[in-house]
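S.K.: Okay, structure incoming, though there's no sequence with it:
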């Protein structure tokens, strides 16, 4: 995170997010429920790391690391190879951010659920952070949903009503007010309301020119002795 000084002098904490460029890899129409969706690719990856199926799916496009489907109302103006950039957002837009929270590993009830623990005196020795009773003795079972220790974090988290403070097309970054789910270099899904701006320049795979070596004939001069 960082901070931005506004025109009136207020300091706003923001999170720098690299949002794009994202290429439209596939446009899906129809299906069992006549749904419409687009598949978007993000992130650079070396081509040799792709499987044979992935390489065929991304034919004529630059290789991407992540693929995700998004439902859309219409696909009339969307074509394979179109680019979605940060210019689709504007200052002041309110967006919804979905990400994966930081994984904490196995955690007890004090850290995971905010239990206060037992008293630190009057005969309590080794149960300061223990959960205590987990149910009545006569029922002979633990009810579902009982708050206990377990794996914490690594969950899908949605944060709504986050405001975009600045948009930087030259670096493909947007500054979002406040914090977003997950840690550094995490993958986020950002969605908002409004018209989607598409760069119709197709993301055609750029092939490096092949330079062919021209053989040079050995010329020997015969000299008469």
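M.R.: Received the coordinates, thanks. Model, not experiment: these values are computed from the prediction. Numbers count the residues shown, from 1 in each chain.

S.K.: use CA for all of it now, contacts and neighbours both
M.R.: Noted.

S.K.: which residue sits closest to the residue nearest the centre of the chain, ignoring its sequence neighbours?
M.R.: By Cα atoms, centre = their mean, the chain has its centre lying nearest to residue 187, at 2.1 Å. Leaving aside its sequence neighbours, residue 187 sits nearest to residue 99 (Cα to Cα, 6 or more residues apart in numbering; 6.3 Å).

S.K.: ok, and here's another one to check against it:
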């Protein structure tokens, strides 16, 4: 299995054998249930769909209820698809953190914290005007000039300006698994993971 769905619990730190403190993110990874198996003959590619977290049946649309009943499992809160290469899985099969080993490098996908509408200083790290001298008023954090004059006569696409910041899909690559708790389905990953506490993340090998 190339990955799992998990939930970000929070952050902590542990000490290595040589006494160095390692900042870690705690992720509750799985157990995940196989809710759909896609094949090359039917779907054009090989993949497996996993479900994680419990969902009340009354809050689950009827088409999804039938989807979960086909897999002989209860409604799941989060679904994600993982591509597989020749590996065989069955509907209703349970996948746990045991697919990982300590020392593995994984990619973690999550939704970053939304920060609302922000200016160029916070969003892009602009320096602003700097010292407000010689009659400068109310423009210390303004973007300044945004384009040339008569030619081409419009603002070029892709210019870094103020706008909504955060709330986007972010992938952090090559995070090291420091510790695994198989009893509680916990992964301790070195470094930071995008998203707020209790947000869903996808852990990929």
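M.R.: That came through, no problem. Note that this is a predicted model, so its numbers are computed, not measured.

S.K.: if I look at the residue nearest to residue 187 of structure 1, how far off is residue 183 of structure 1?
M.R.: Look at residue 99 of structure 1 and residue 183 of structure 1: by Cα to Cα, to the nearest Å, they are 9 Å apart.

S.K.: Compare the two (neighbour count), which wins?
M.R.: Legend: neighbour count by other Cα atoms under 10 Å for residue 99 of structure 1 and residue 183, higher for residue 99 (20 against 12).

S.K.: Confirm the more buried one sits in a helix?
M.R.: No. Using DSSP: H, G, I helix; E, B strand; the rest coil, the secondary structure at residue 99 of structure 1 is strand, not a helix.

S.K.: quick one on the thing from earlier: which one in structure 2 is aligned with the residue nearest to residue 187 of structure 1?
M.R.: Mapped onto structure 2 by TM-score structural alignment, residue 99 of structure 1 lines up with residue 110.

S.K.: what sits against that match?
M.R.: 169-171, 193-195, 199-202 (Cα atoms under 8 Å, 6 or more residues apart in numbering).

S.K.: Are any of those residues buried, and if so which?
M.R.: The neighbour count (16 or more other Cα atoms under 10 Å) marks 170-171, 193-195, 199-202 as buried among the contacts of residue 110 of structure 2.

S.K.: CSV please, covering those residues and showing secondary structure.
M.R.: Shown next, in CSV, are those (three-state DSSP):
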residue, secondary structure
170, strand
171, strand
193, coil
194, coil
195, coil
199, coil
200, strand
201, strand
202, strand
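
S.K.: related to what we said a few turns ago, show me which of the contacts of residue 110 of structure 2 is closest to residue 48 of structure 2.
M.R.: Distances from residue 48 of structure 2 to the contacts of residue 110 of structure 2, taken as Cα to Cα, are shortest for residue 202 (13.9 Å).

S.K.: show me the residues around the corresponding residue of structure 1 for the closest one that make contact.
M.R.: For residue 202 of structure 2, the aligned position in structure 1 is residue 189, judged by TM-score structural alignment. By Cα under 8 Å, 6+ apart, the contact list for residue 189 of structure 1 reads 97-99.

S.K.: Kindly recompute the last result at 6 Å.
M.R.: Contact analysis of residue 189 of structure 1 by Cα atoms under 6 Å, 6 or more residues apart in numbering lists 97-98.

S.K.: Please name the nearest non-neighbouring residue to whichever residue in structure 1 pairs up with residue 26 of structure 2.
M.R.: When structure 1 is aligned by TM-score structural alignment, the residue opposite residue 26 of structure 2 is residue 16. Spatially, and ignoring its direct neighbours in sequence, residue 16 of structure 1 is nearest to residue 175 (4.8 Å; Cα to Cα, 6+ apart).

S.K.: The one you found is in contact with residue 168, isn't it?
M.R.: No. Applying Cα atoms under 6 Å as the test, residue 175 of structure 1 and residue 168 come out as separate, 8.3 Å apart.

S.K.: Among these two, which residue is more densely surrounded?
M.R.: Neighbours per residue, other Cα under 10 Å: of residue 175 of structure 1 and residue 168, the larger number sits with residue 175, 23 against 15.

S.K.: all strands in structure 2, in order from the N-terminus.
M.R.: Taking DSSP state E, the strands of structure 2 run over residues 3-15, 21-29, 32-38, 47-54, 76-83, 94-95, 105-111, 116-118, 163-165, 169-181, 186-190, 200-204.

S.K.: can you tell me which residues contact residue 102 of structure 1?
M.R.: When contacts are taken as Cα under 6 Å, 6+ apart, residue 102 of structure 1 is in contact with 153-154, 182-183.

S.K.: again with residue 15 of structure 1
M.R.: By Cα under 6 Å, 6+ apart, the contact set of residue 15 of structure 1 is 1, 175-176.

S.K.: and the closest residue to it other than its chain neighbours, how far is that from residue 22 of structure 1?
M.R.: Spatial nearest neighbour of residue 15 of structure 1, chain neighbours left out: residue 1 (4.5 Å); criterion: Cα to Cα, 6+ apart. For residue 1 of structure 1, the distance to residue 22 of structure 1 equals 23 Å [Cα to Cα].

S.K.: Of those two, which one has the most company?
M.R.: Remark: of residue 1 of structure 1 and residue 22, residue 22 carries more neighbours, 21 against 14, as counted by other Cα under 10 Å.

S.K.: Surely the more buried one and residue 86 touch.
M.R.: No. Taking contacts as Cα under 6 Å, residue 22 of structure 1 lies outside contact range of residue 86: 9.2 Å.

S.K.: so what sits against both of those two?
M.R.: Here residue 22 of structure 1 and residue 86 share no contacting residue, scored by Cα under 6 Å, 6+ apart.

S.K.: Please consider this matter closed, and thank you.
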